[in-house]
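J.: no sequence for this one, just the structure:
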């Protein structure tokens, strides 16, 4: 019987080493959800089971992560995370970069920015970082000018030149696609555009430059960076299979960071 003990112990250790880890990853609708579903398929043979949890807005995923309801999230860029940490005190950290999704201008009423009417309504996200990002896109397009020194988070109060007397409508980012009928145009994040059936390449009338600081990230709670499931999650996301999936499915409207 004593000879069996080392064998049984070894088998137990092997079983423990091979035991699958189960994690929940929060995402927003659109490309973040679609990509993470593919990541889950790649991660499973690595011993990592990913339950993809979809949230309908940008507010809840960080709160859910901070509360321990999920182990990671993948929906935001670093300027947004920095703002959330500053405003809400979250102890969250990025562990990897993922994709860049240039913001687009969409409209049910015009087909080019040159046609934007004087005094027309422009929808922008109502959160500070994405609202600021939208204003920076409008400045990039030559439609407004912002005060110097506002960085990545300008507000409508920082607009110093507005030759078309553009009227800004600040709405929840997820509501902007549904509000196009009531607006002359809107700046919409790519994930919400895709989730609403819009094709960024075909349906946008203008796009943000791909050279922007808004690369998206995978985020975990501070202190979880060394968890055993972290590296398999990163490896699965950064795999050649996921890069090929993104390039084929999104045709240049979603860009990989690796």
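T.: Nice, I can see it. Everything numeric in this text was worked out from a predicted model, so none of it was measured.
J.: C-alpha only now, for contacts and for neighbours.
T.: Will do.
J.: Do you have the strands of the chain handy? List them.
T.: 21-27, 48-54, 72-77, 92-100, 104-106, 121-125, 145-146, 159-161, 167-171, 185-188, 206-207, 215-221, 255-256 (DSSP state E).
J.: okay, those, which one's buried deepest?
T.: Comparing the strands of the chain by mean neighbour count (mean count of other C-alpha atoms under 10 Å), strand 185-188 ranks first with a mean of 28.
J.: Presented hereafter is structure B, for comparison with structure A:
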């Protein structure tokens, strides 16, 4: 089952619970093993693409034989999945990478655990005004995420493209020095899900967009001006769950299935140009 939810950070827990068919009805303590003859449901929050699409494949092709049924909740923004996981509206979520996860746990006090990386969606820079990154002029307006863990990621894409210099792991657009920003780029911060709209803004010269929103907008990294490398990339997305659910057989099985040869082959077939790459 796959349901689409477009929720914002305020009031999300109630909204998600009401749309989740009553939420998860099976506690993790009740599930010690799985029986294909009596499948149990696992409620998973996920970004629509590629996460929910990968989960759909698992739900159709792999989960039935494992005694598992996925109730997939598509969530557009980046705050809702962890808030809903924390309050129990979700059993697990599939949308985040380690830097984001660590920042969320540190700043919001979540008691979570996570699996190994499943896939990487490269960050990329797009423009509707110039055809080559070399044509981005001095003082150009650059739309960038306001999320710190992904903002430094975007800045590193610009660094590889030769537009900024000496980017550190804690760099942000607010702390860039003149030496780091020799072209005096003007940055416009926005929520990650809104950067596709910024790309169409006539005042924006360049927009840096996260991979899942690239896919949702029907774009491709092959048309980008600069693309993040996937080699030794620390931004692999993984399954996350509440720490108290560490012995939940449903979550263990889903994490196992997400790292199966079948899922790896599905990713390679579905995104052959590298918009999504396997992390295992």
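T.: That came through fine. Note that the coordinates shown come from a computational prediction; the quantities given were computed from them, not determined experimentally.
J.: before we move on, back to that, select, out of the strands of structure 1, the one closest to residue 12 of structure 1.
T.: Closest to residue 12 of structure 1 of these is strand 21-27 (C-alpha to C-alpha; 16.5 Å).
J.: how about the closest one, aligned to which bit of structure 2?
T.: Strand 21-27 of structure 1 corresponds to residues 40-46 in structure 2, going by TM-score structural alignment.
J.: so which of the strands of structure 1 comes closest to residue 41 of structure 1?
T.: Of the strands of structure 1, nearest to residue 41 of structure 1 by C-alpha to C-alpha is strand 48-54, at 8.5 Å.
J.: average gap between the closest one and structure 2?
T.: Superposed on structure 2, strand 48-54 of structure 1 shows a mean distance to its aligned partners of 0.6 Å (mean C-alpha distance after the TM-score superposition for structure 1).
J.: Give me the angle between that strand and strand 72-77.
T.: Comparing the axes of strand 48-54 of structure 1 and strand 72-77 via axes from the mean of the first three to the mean of the last three C-alpha atoms, to 10 degrees yields an angle of 50 degrees.
J.: What residues in structure 2 pair up with strand 48-54 of structure 1?
T.: Aligned by TM-score structural alignment, strand 48-54 of structure 1 falls on residues 68-74 of structure 2.
J.: ok, residue 2 of structure 2 touching residue 74?
T.: Yes - with contact defined as C-alpha atoms under 8 Å, residue 2 of structure 2 counts as touching residue 74 (7.2 Å).
J.: Overlap in contacts, these two.
T.: Residues touching both residue 2 of structure 2 and residue 74 comprise residue 52, with contact defined as C-alpha atoms under 8 Å, 6 or more residues apart in numbering.
J.: coming back round to it: mind reading off the mean deviation between the match of strand 21-27 of structure 1 and structure 1?
T.: Taking mean C-alpha distance after the TM-score superposition for structure 1, the mean distance separating stretch 40-46 of structure 2 from the aligned residues in structure 1 is 0.8 Å.
J.: Centre of the chain to that stretch, how far?
T.: Between the centre of stretch 40-46 of structure 2 and the centre of its chain there are 17 Å (C-alpha atoms, centre = their mean, to the nearest Å).
J.: So what touches it?
T.: With C-alpha under 8 Å, 6+ apart, stretch 40-46 of structure 2 has contacts from 23-24, 26, 34, 52, 67-75, 81, 90-95, 250-251.
J.: Now do the same contact list for the counterpart of residue 257 of structure 2 in structure 1.
T.: By TM-score structural alignment, residue 257 of structure 2 lines up with residue 236 in structure 1. Contacts for residue 236 of structure 1 (C-alpha under 8 Å, 6+ apart) come out as 39, 40, 42, 43, 242.
J.: try 10 Å this time
T.: 36, 38, 39, 40, 41, 42, 43, 44, 45, 46, 48, 242 (C-alpha atoms under 10 Å, 6 or more residues apart in numbering).
J.: which of those tops the neighbour count?
T.: Highest neighbour count within these, by other C-alpha atoms under 10 Å: residue 36, with 24 neighbours.
J.: Contacts only, for the residue lying closest to that one once chain neighbours are set aside.
T.: Nearest residue to residue 36 of structure 1, sequence neighbours excluded (C-alpha to C-alpha, 6 or more residues apart in numbering): residue 52, at 6.8 Å. Residues near residue 52 of structure 1 by C-alpha under 10 Å, 6+ apart: 23-28, 32-34, 36-37, 39-40, 70, 72-74.
J.: which residue packs closest to the counterpart of residue 214 of structure 2 in structure 1, ignoring adjacent ones?
T.: Aligned by TM-score structural alignment, residue 214 of structure 2 pairs with residue 193 of structure 1. Ranked by C-alpha to C-alpha, 6+ apart and with sequence neighbours excluded, the top spatial neighbour of residue 193 of structure 1 is residue 177, at 6.5 Å.
J.: In this structure the one you found contacts residue 200, no?
T.: No - look at residue 177 of structure 1 against residue 200 with C-alpha atoms under 10 Å: they stay out of range, at 12.0 Å.
J.: can you list residues touching both of the two?
T.: Overlap of the contact sets of residue 177 of structure 1 and residue 200 (by C-alpha under 10 Å, 6+ apart) consists of 106, 188, 189, 193, 194.
J.: In JSON lines, list those along with distance to residue 118 of structure 1.
T.: Rendered in JSON lines, the data for those read as follows (distance: C-alpha to C-alpha, whole Å):
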{"residue": "106", "distance to residue 118 of structure 1": "17"}
{"residue": "188", "distance to residue 118 of structure 1": "21"}
{"residue": "189", "distance to residue 118 of structure 1": "24"}
{"residue": "193", "distance to residue 118 of structure 1": "25"}
{"residue": "194", "distance to residue 118 of structure 1": "29"}
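J.: and which of those is nearest to residue 19 of structure 1?
T.: Nearest to residue 19 of structure 1 among these, counting by C-alpha to C-alpha, is residue 194 at 36.3 Å.
J.: Find the nearest non-adjacent residue to that closest one, please.
T.: In space, and not counting its chain neighbours, residue 194 of structure 1 is closest to residue 30: 5.2 Å by C-alpha to C-alpha, 6+ apart.
J.: Compute the number of surrounding residues for that neighbour.
T.: Applying other C-alpha under 10 Å, we find 19 residues neighbouring residue 30 of structure 1.
J.: these two touch, right, it and residue 193?
T.: Yes - Residue 30 of structure 1 is within contact range of residue 193, at 7.6 Å (criterion: C-alpha under 10 Å).
J.: list residues touching both of these two?
T.: With C-alpha under 10 Å, 6+ apart, residue 30 of structure 1 and residue 193 have no common neighbours.
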